[in-house]
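Undergrad: pasted the sequence and its predicted model underneath.
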Amino acid sequence: MLLPFATDGGSGAGGFVGPNIGEFFPPVVLFADTPFELNRLMLIRVITTLVIVLVFWLGTRNLKIVPGRGQSIIEWGLDFVRVGIAEDLLGKKDGRRFLPILTTFFFMILAMNLTGAVPGFNLAGTSVIGVPLLLAAIAYVTWIYAGLRKHPGKFLRNALFPPGVPWYFYIIVTPIEILSTFIVRPVTHVLRLLMNMIVGHILLVLFFLATSFFFIEAPGFFKLFGVGTLALGFAFTLFELLVAVLQAYIFTILTAVYIQLALADEH
């Protein structure tokens, strides 16, 4: 994390320093100057992935007809994705078919989003473009595959040349369809998740750095402003937890919507 103040040329003059882009590119902490070097963000991603695997392994290794507390929580989470997203949008057959990828998206994004509010981590695993870009690319390939598999002869044709449109309008319609469906859609899928996590992190860092500055550096009466920034920091932490859940849900449900559109009989 950044320090709440900085010295000015060694003169001892303090000043508030807000968050900057360097927050998202921390220094290397392991295996420096090798192909396997890791910084704090990469460690967060590795640890989060291991935690997800461990939680699901512990929750499902001893499945019982009458589930215990751990199994109940796991089953509730899996049913939320299965019933509330996959089967609701895709139906039972296609919902079960695409359930593994939708479940992976939801829990991976949720866990990596939540690390932004975990003390010691303080940085979401999805706040740098690598993970959102990878997941959006997988979603992109999946819905195109679904469309080509279901409608091999007409998926791309109908996507680029919508039926019922006079042929001379295709000069305008086709470039718009290429841009909106095959370029804008995956780009917005990436940016929606990425930018929410970036903004959330910057706000939290700003409030807590300001709190530290007011309590430690500010003179006299100005220290009282630290109470306000601390309260805002706490409120935005709760809001960030809500955003973490919502973004996992939105990314997953949009993936399901795109697959549904690819499978639709209109193609």
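TA: On my side now, so go ahead.
Undergrad: hey, let's count contacts and neighbours off CA atoms from now on
TA: Will do.
Undergrad: in a helix, Val66, correct?
TA: No: under DSSP: H, G, I helix; E, B strand; the rest coil, Val66 falls outside any helix and is assigned coil.
Undergrad: that one and Phe80, how far apart?
TA: Distance, Val66 to Phe80, using C-alpha to C-alpha, to the nearest Å: 19 Å.
Undergrad: how many neighbours does Tyr145 have?
TA: 17 (other C-alpha atoms under 10 Å).
Undergrad: need the next SSE after the helix or strand in which it is found, C-terminal direction.
TA: According to DSSP states H and E, Tyr145 maps onto helix 130-150. Note on helix 130-150: by DSSP H and E, the next helix or strand toward the C-terminus is helix 155-160.
Undergrad: picking that back up, helices or strands up against the helix holding Tyr145?
TA: Where contact means 3 or more C-alpha pairs under 8 Å, 6 or more residues apart in numbering; DSSP states H and E, helix 130-150 is packed against helix 155-160, helix 185-216, helix 225-263.
Undergrad: what residues does the first one touch?
TA: Contact partners of helix 155-160, identified using C-alpha atoms under 8 Å, 6 or more residues apart in numbering, comprise Gly147, Leu148, Val173, Thr174, Pro175, Glu177, Ile178, Ala262, His267.
Undergrad: please point out which parts of stretch 165-184 sit buried.
TA: For stretch 165-184, burial by neighbour count (16 or more other C-alpha atoms under 10 Å) applies to Val173, Glu177.
Undergrad: so how far is that stretch from its chain's centroid?
TA: Put simply, stretch 165-184 sits 30 Å off its chain's centre (C-alpha atoms, centre = their mean, to the nearest Å).
Undergrad: equivalent analysis for stretch 29-47, please.
TA: 20 Å.
Undergrad: that one spans what distance, first to last residue?
TA: So stretch 29-47: terminal residues 14 Å apart, C-alpha to C-alpha.
Undergrad: hmm, back to that, just flag the most distant two among the contacts of helix 155-160.
TA: Farthest apart among these by C-alpha to C-alpha are Leu148 and Val173. That separation is 21.2 Å.
Undergrad: pull the number of nearby residues for Leu110.
TA: 22.
Undergrad: hang on, it in a helix?
TA: Yes: membership of Leu110 in a helix is supported by three-state DSSP.
Undergrad: do I have it right that it meets Leu241?
TA: No: applying C-alpha atoms under 8 Å, one finds Leu110 not in contact with Leu241, separated by 9.5 Å.
Undergrad: residues near Val187, how many?
TA: 14.
Undergrad: measure it to Trp76 for me?
TA: With distances taken as C-alpha to C-alpha, Val187 is found 32 Å from Trp76.
Undergrad: likewise Glu266?
TA: Counting by C-alpha to C-alpha, the gap from Glu266 to Trp76 is 34 Å.
Undergrad: this is the other structure I want to compare:
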Amino acid sequence: MTPLTLPAEDSGAFTPPTLEDMHLPAIFPWGAHEGFSKQMLMVLLSVVFIAWFFIAASRKGQLVPGKLQFAGEYLYGFVRNSIGKDIIGGKDFMKFVPLLFALFFFILVNNIYGAIPFFQLPTMSHVGGAYFLAALVYVTWIGVGLKKFGARFLKLTVVPAGVPWYILPIVVPIEIISNFIVRPMTHSLRLFATMLAGHLVVALAGSGIAFLIAQESVVLKGTSLLVLVGATAMYMLEALIMVLQAYVFTLLTAIYIQGALHADAH
């Protein structure tokens, strides 16, 4: 058996973390590979936490808000004005604020889990959650367009205004693929891939530090400090990306809704 085929514990080789390391055993299993997992528990806890925070922040409305009320009003105002009103427009935005609000804070909390000790797992690093949210948005903006324009919305979506008729055989298939296939896929995969990649990098750095510290060489032990500095920087960058991805996902949702509402202006 060559050294390349020896197990890590026999050869002393570094064993990097894998995707399987991010799928923890089910808390309450009900099948060979199924059960109530840590990820599911964290998703439920995020809903409880978000509901508790904003109910507590709005329970005692005061003219001069306290810290909790101020934080709740500021966060709500950010989604309402900076995403809803600025993107969708002052005439139609209010009816979509609950959706934008729920999406932003649900994604934010489930992303931030990855930066919190003990939780240490952004639930959106599992593609199922990202697919579900993207599918919800997909159905929403198409429904908004159909409600306003009827079946004509489908034509407005795939036939850009002002395009010569002889170019339409090329443009229409591209628009169909772009709007109805690529858009929901990129909407979900952007969130999932960034959360998964960032968490894997941090996990890889952590495993590397543990491996270097366990070595007998003083040089390798000292190298672990450099890896720690890099891992700290990556940790902070991942935390920033967690917030940005919640914002980007919600912003794109508002853009898609705005496009559906004004499809006849394109």
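TA: Looks like it came in fine. Everything numeric in this text was worked out from a predicted model, so none of it was measured.
Undergrad: TM between them?
TA: TM-score for the superposed pair, counting by TM-score structural alignment, normalised by the length of structure 2: 0.91. Supporting figures: 260 aligned residues with a C-alpha RMSD of 2.0 Å.
Undergrad: higher neighbour count, Val66 and Phe80 of structure 1?
TA: Counted by other C-alpha under 10 Å, Val66 of structure 1 and Phe80 do not tie: Phe80 has more neighbours, with 13 against 8.
Undergrad: what's the more buried one aligned with over in structure 2?
TA: Residue pairing (TM-score structural alignment): Phe80 of structure 1 is matched to Phe78 of structure 2.
Undergrad: please apply the same query to Leu232 of structure 1.
TA: Applying TM-score structural alignment, one finds that Leu232 of structure 1 aligns to Gly230 in structure 2.
Undergrad: leaving out chain neighbours, which residue sits closest to its match?
TA: Once flanking residues are discounted, Gly230 of structure 2 sits nearest to Ala205: 8.0 Å by C-alpha to C-alpha, 6 or more residues apart in numbering.
Undergrad: ok, Leu121 of structure 2 next?
TA: Sequence neighbours aside, Gly114 is the residue nearest to Leu121 of structure 2 in space, at 4.1 Å (criterion: C-alpha to C-alpha, 6+ apart).
Undergrad: SS state for the one you found?
TA: helix.
Undergrad: residues touching it, list them.
TA: Per C-alpha under 8 Å, 6+ apart, neighbours of Gly114 of structure 2: Gln120, Leu121, Pro122, Thr123, His199.
Undergrad: restricted to helices, list the residues you listed.
TA: Within those, residues falling in helices by DSSP state H are His199.
Undergrad: redo the contacts of Gly114 of structure 2 as JSON lines? Include neighbour count.
TA: Listed next are these as JSON lines, based on neighbours: other C-alpha atoms under 10 Å:
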{"residue": "Gln120", "neighbour count": "15"}
{"residue": "Leu121", "neighbour count": "24"}
{"residue": "Pro122", "neighbour count": "27"}
{"residue": "Thr123", "neighbour count": "28"}
{"residue": "His199", "neighbour count": "23"}
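Undergrad: biggest separation within the contacts of Gly114 of structure 2, which pair?
TA: Thr123 and His199 (10.5 Å).
Undergrad: do you know how far Ala239 of structure 2 is from Tyr247 of structure 2?
TA: Distance, Ala239 of structure 2 to Tyr247 of structure 2, using C-alpha to C-alpha: 13 Å.
Undergrad: and if you look at Pro164 of structure 2?
TA: Pro164 of structure 2 sits 37 Å away from Tyr247 of structure 2, going by C-alpha to C-alpha.
Undergrad: tell me the contacts of Phe222 of structure 1?
TA: Phe214.
Undergrad: mind checking how far whichever residue in structure 2 pairs up with it is from Ile213 of structure 2?
TA: In structure 2, the residue matched to Phe222 of structure 1 (TM-score structural alignment) is Leu220. According to C-alpha to C-alpha, Leu220 of structure 2 and Ile213 of structure 2 sit 7 Å apart.
Undergrad: likewise Ala151 of structure 2?
TA: 64 Å.
Undergrad: comparing the two, which residue is more hemmed in?
TA: Higher neighbour count among Ala151 of structure 2 and Ile213: Ile213, with 17 against 11, using other C-alpha under 10 Å.
Undergrad: so what's that one up against?
TA: Ile213 of structure 2 touches Leu220, Lys221, Ser224, counting by C-alpha under 8 Å, 6+ apart.
Undergrad: among the residues you listed, which recur in structure 1?
TA: Retained contacts for those in structure 1, judged by both residues aligned by TM-score structural alignment, their matches' C-alpha atoms under 8 Å, are Lys221, Ser224.
Undergrad: same list, the contacts of Ile213 of structure 2, but as JSON lines with distance to Phe104 of structure 2 please.
TA: Formatted as JSON lines, those follow (distance: C-alpha to C-alpha, whole Å):
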{"residue": "Leu220", "distance to Phe104 of structure 2": "43"}
{"residue": "Lys221", "distance to Phe104 of structure 2": "42"}
{"residue": "Ser224", "distance to Phe104 of structure 2": "37"}
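Undergrad: now, which of the contacts of Ile213 of structure 2 sits nearest Ile83 of structure 2?
TA: Among those, and counting by C-alpha to C-alpha, the member closest to Ile83 of structure 2 is Ser224, at 42.5 Å.
Undergrad: could you give the number of residues near the closest one?
TA: Neighbour count for Ser224 of structure 2, taken as other C-alpha under 10 Å: 20.
Undergrad: find me the equivalent region of stretch 239-255 of structure 2 in structure 1.
TA: Stretch 239-255 of structure 2 covers residues 241-257 of structure 1 once aligned (TM-score structural alignment).
Undergrad: and the spatially most central residue of structure 2, what is it in contact with?
TA: A centroid search over structure 2 (C-alpha atoms, centre = their mean) returns Leu191, at 3.8 Å, as the residue closest to the centre. Leu191 of structure 2 makes contact with Met124, Ser125, Ala130, Gln245, Ala246, Phe249, according to C-alpha under 8 Å, 6+ apart.
Undergrad: repeat that with 7 Å
TA: Contact partners of Leu191 of structure 2, counting by C-alpha atoms under 7 Å, 6 or more residues apart in numbering, are Ala130, Gln245.
Undergrad: counterpart of it in structure 1?
TA: Match for Leu191 of structure 2 (TM-score structural alignment): Leu193.
Undergrad: state the distance from that match to Val46 of structure 1.
TA: Taken as C-alpha to C-alpha, the span from Leu193 of structure 1 to Val46 of structure 1 is 19 Å.
Undergrad: Leu123 of structure 1 too?
TA: 13 Å.
Undergrad: please enumerate the strands of the stretch 1-150 of structure 1.
TA: 28-30, 38-39 (DSSP state E, counting those that start in this stretch).
Undergrad: one step back: tell me which element the match of Phe222 of structure 1 is part of?
TA: Using DSSP H and E, Leu220 of structure 2 falls in helix 218-261.
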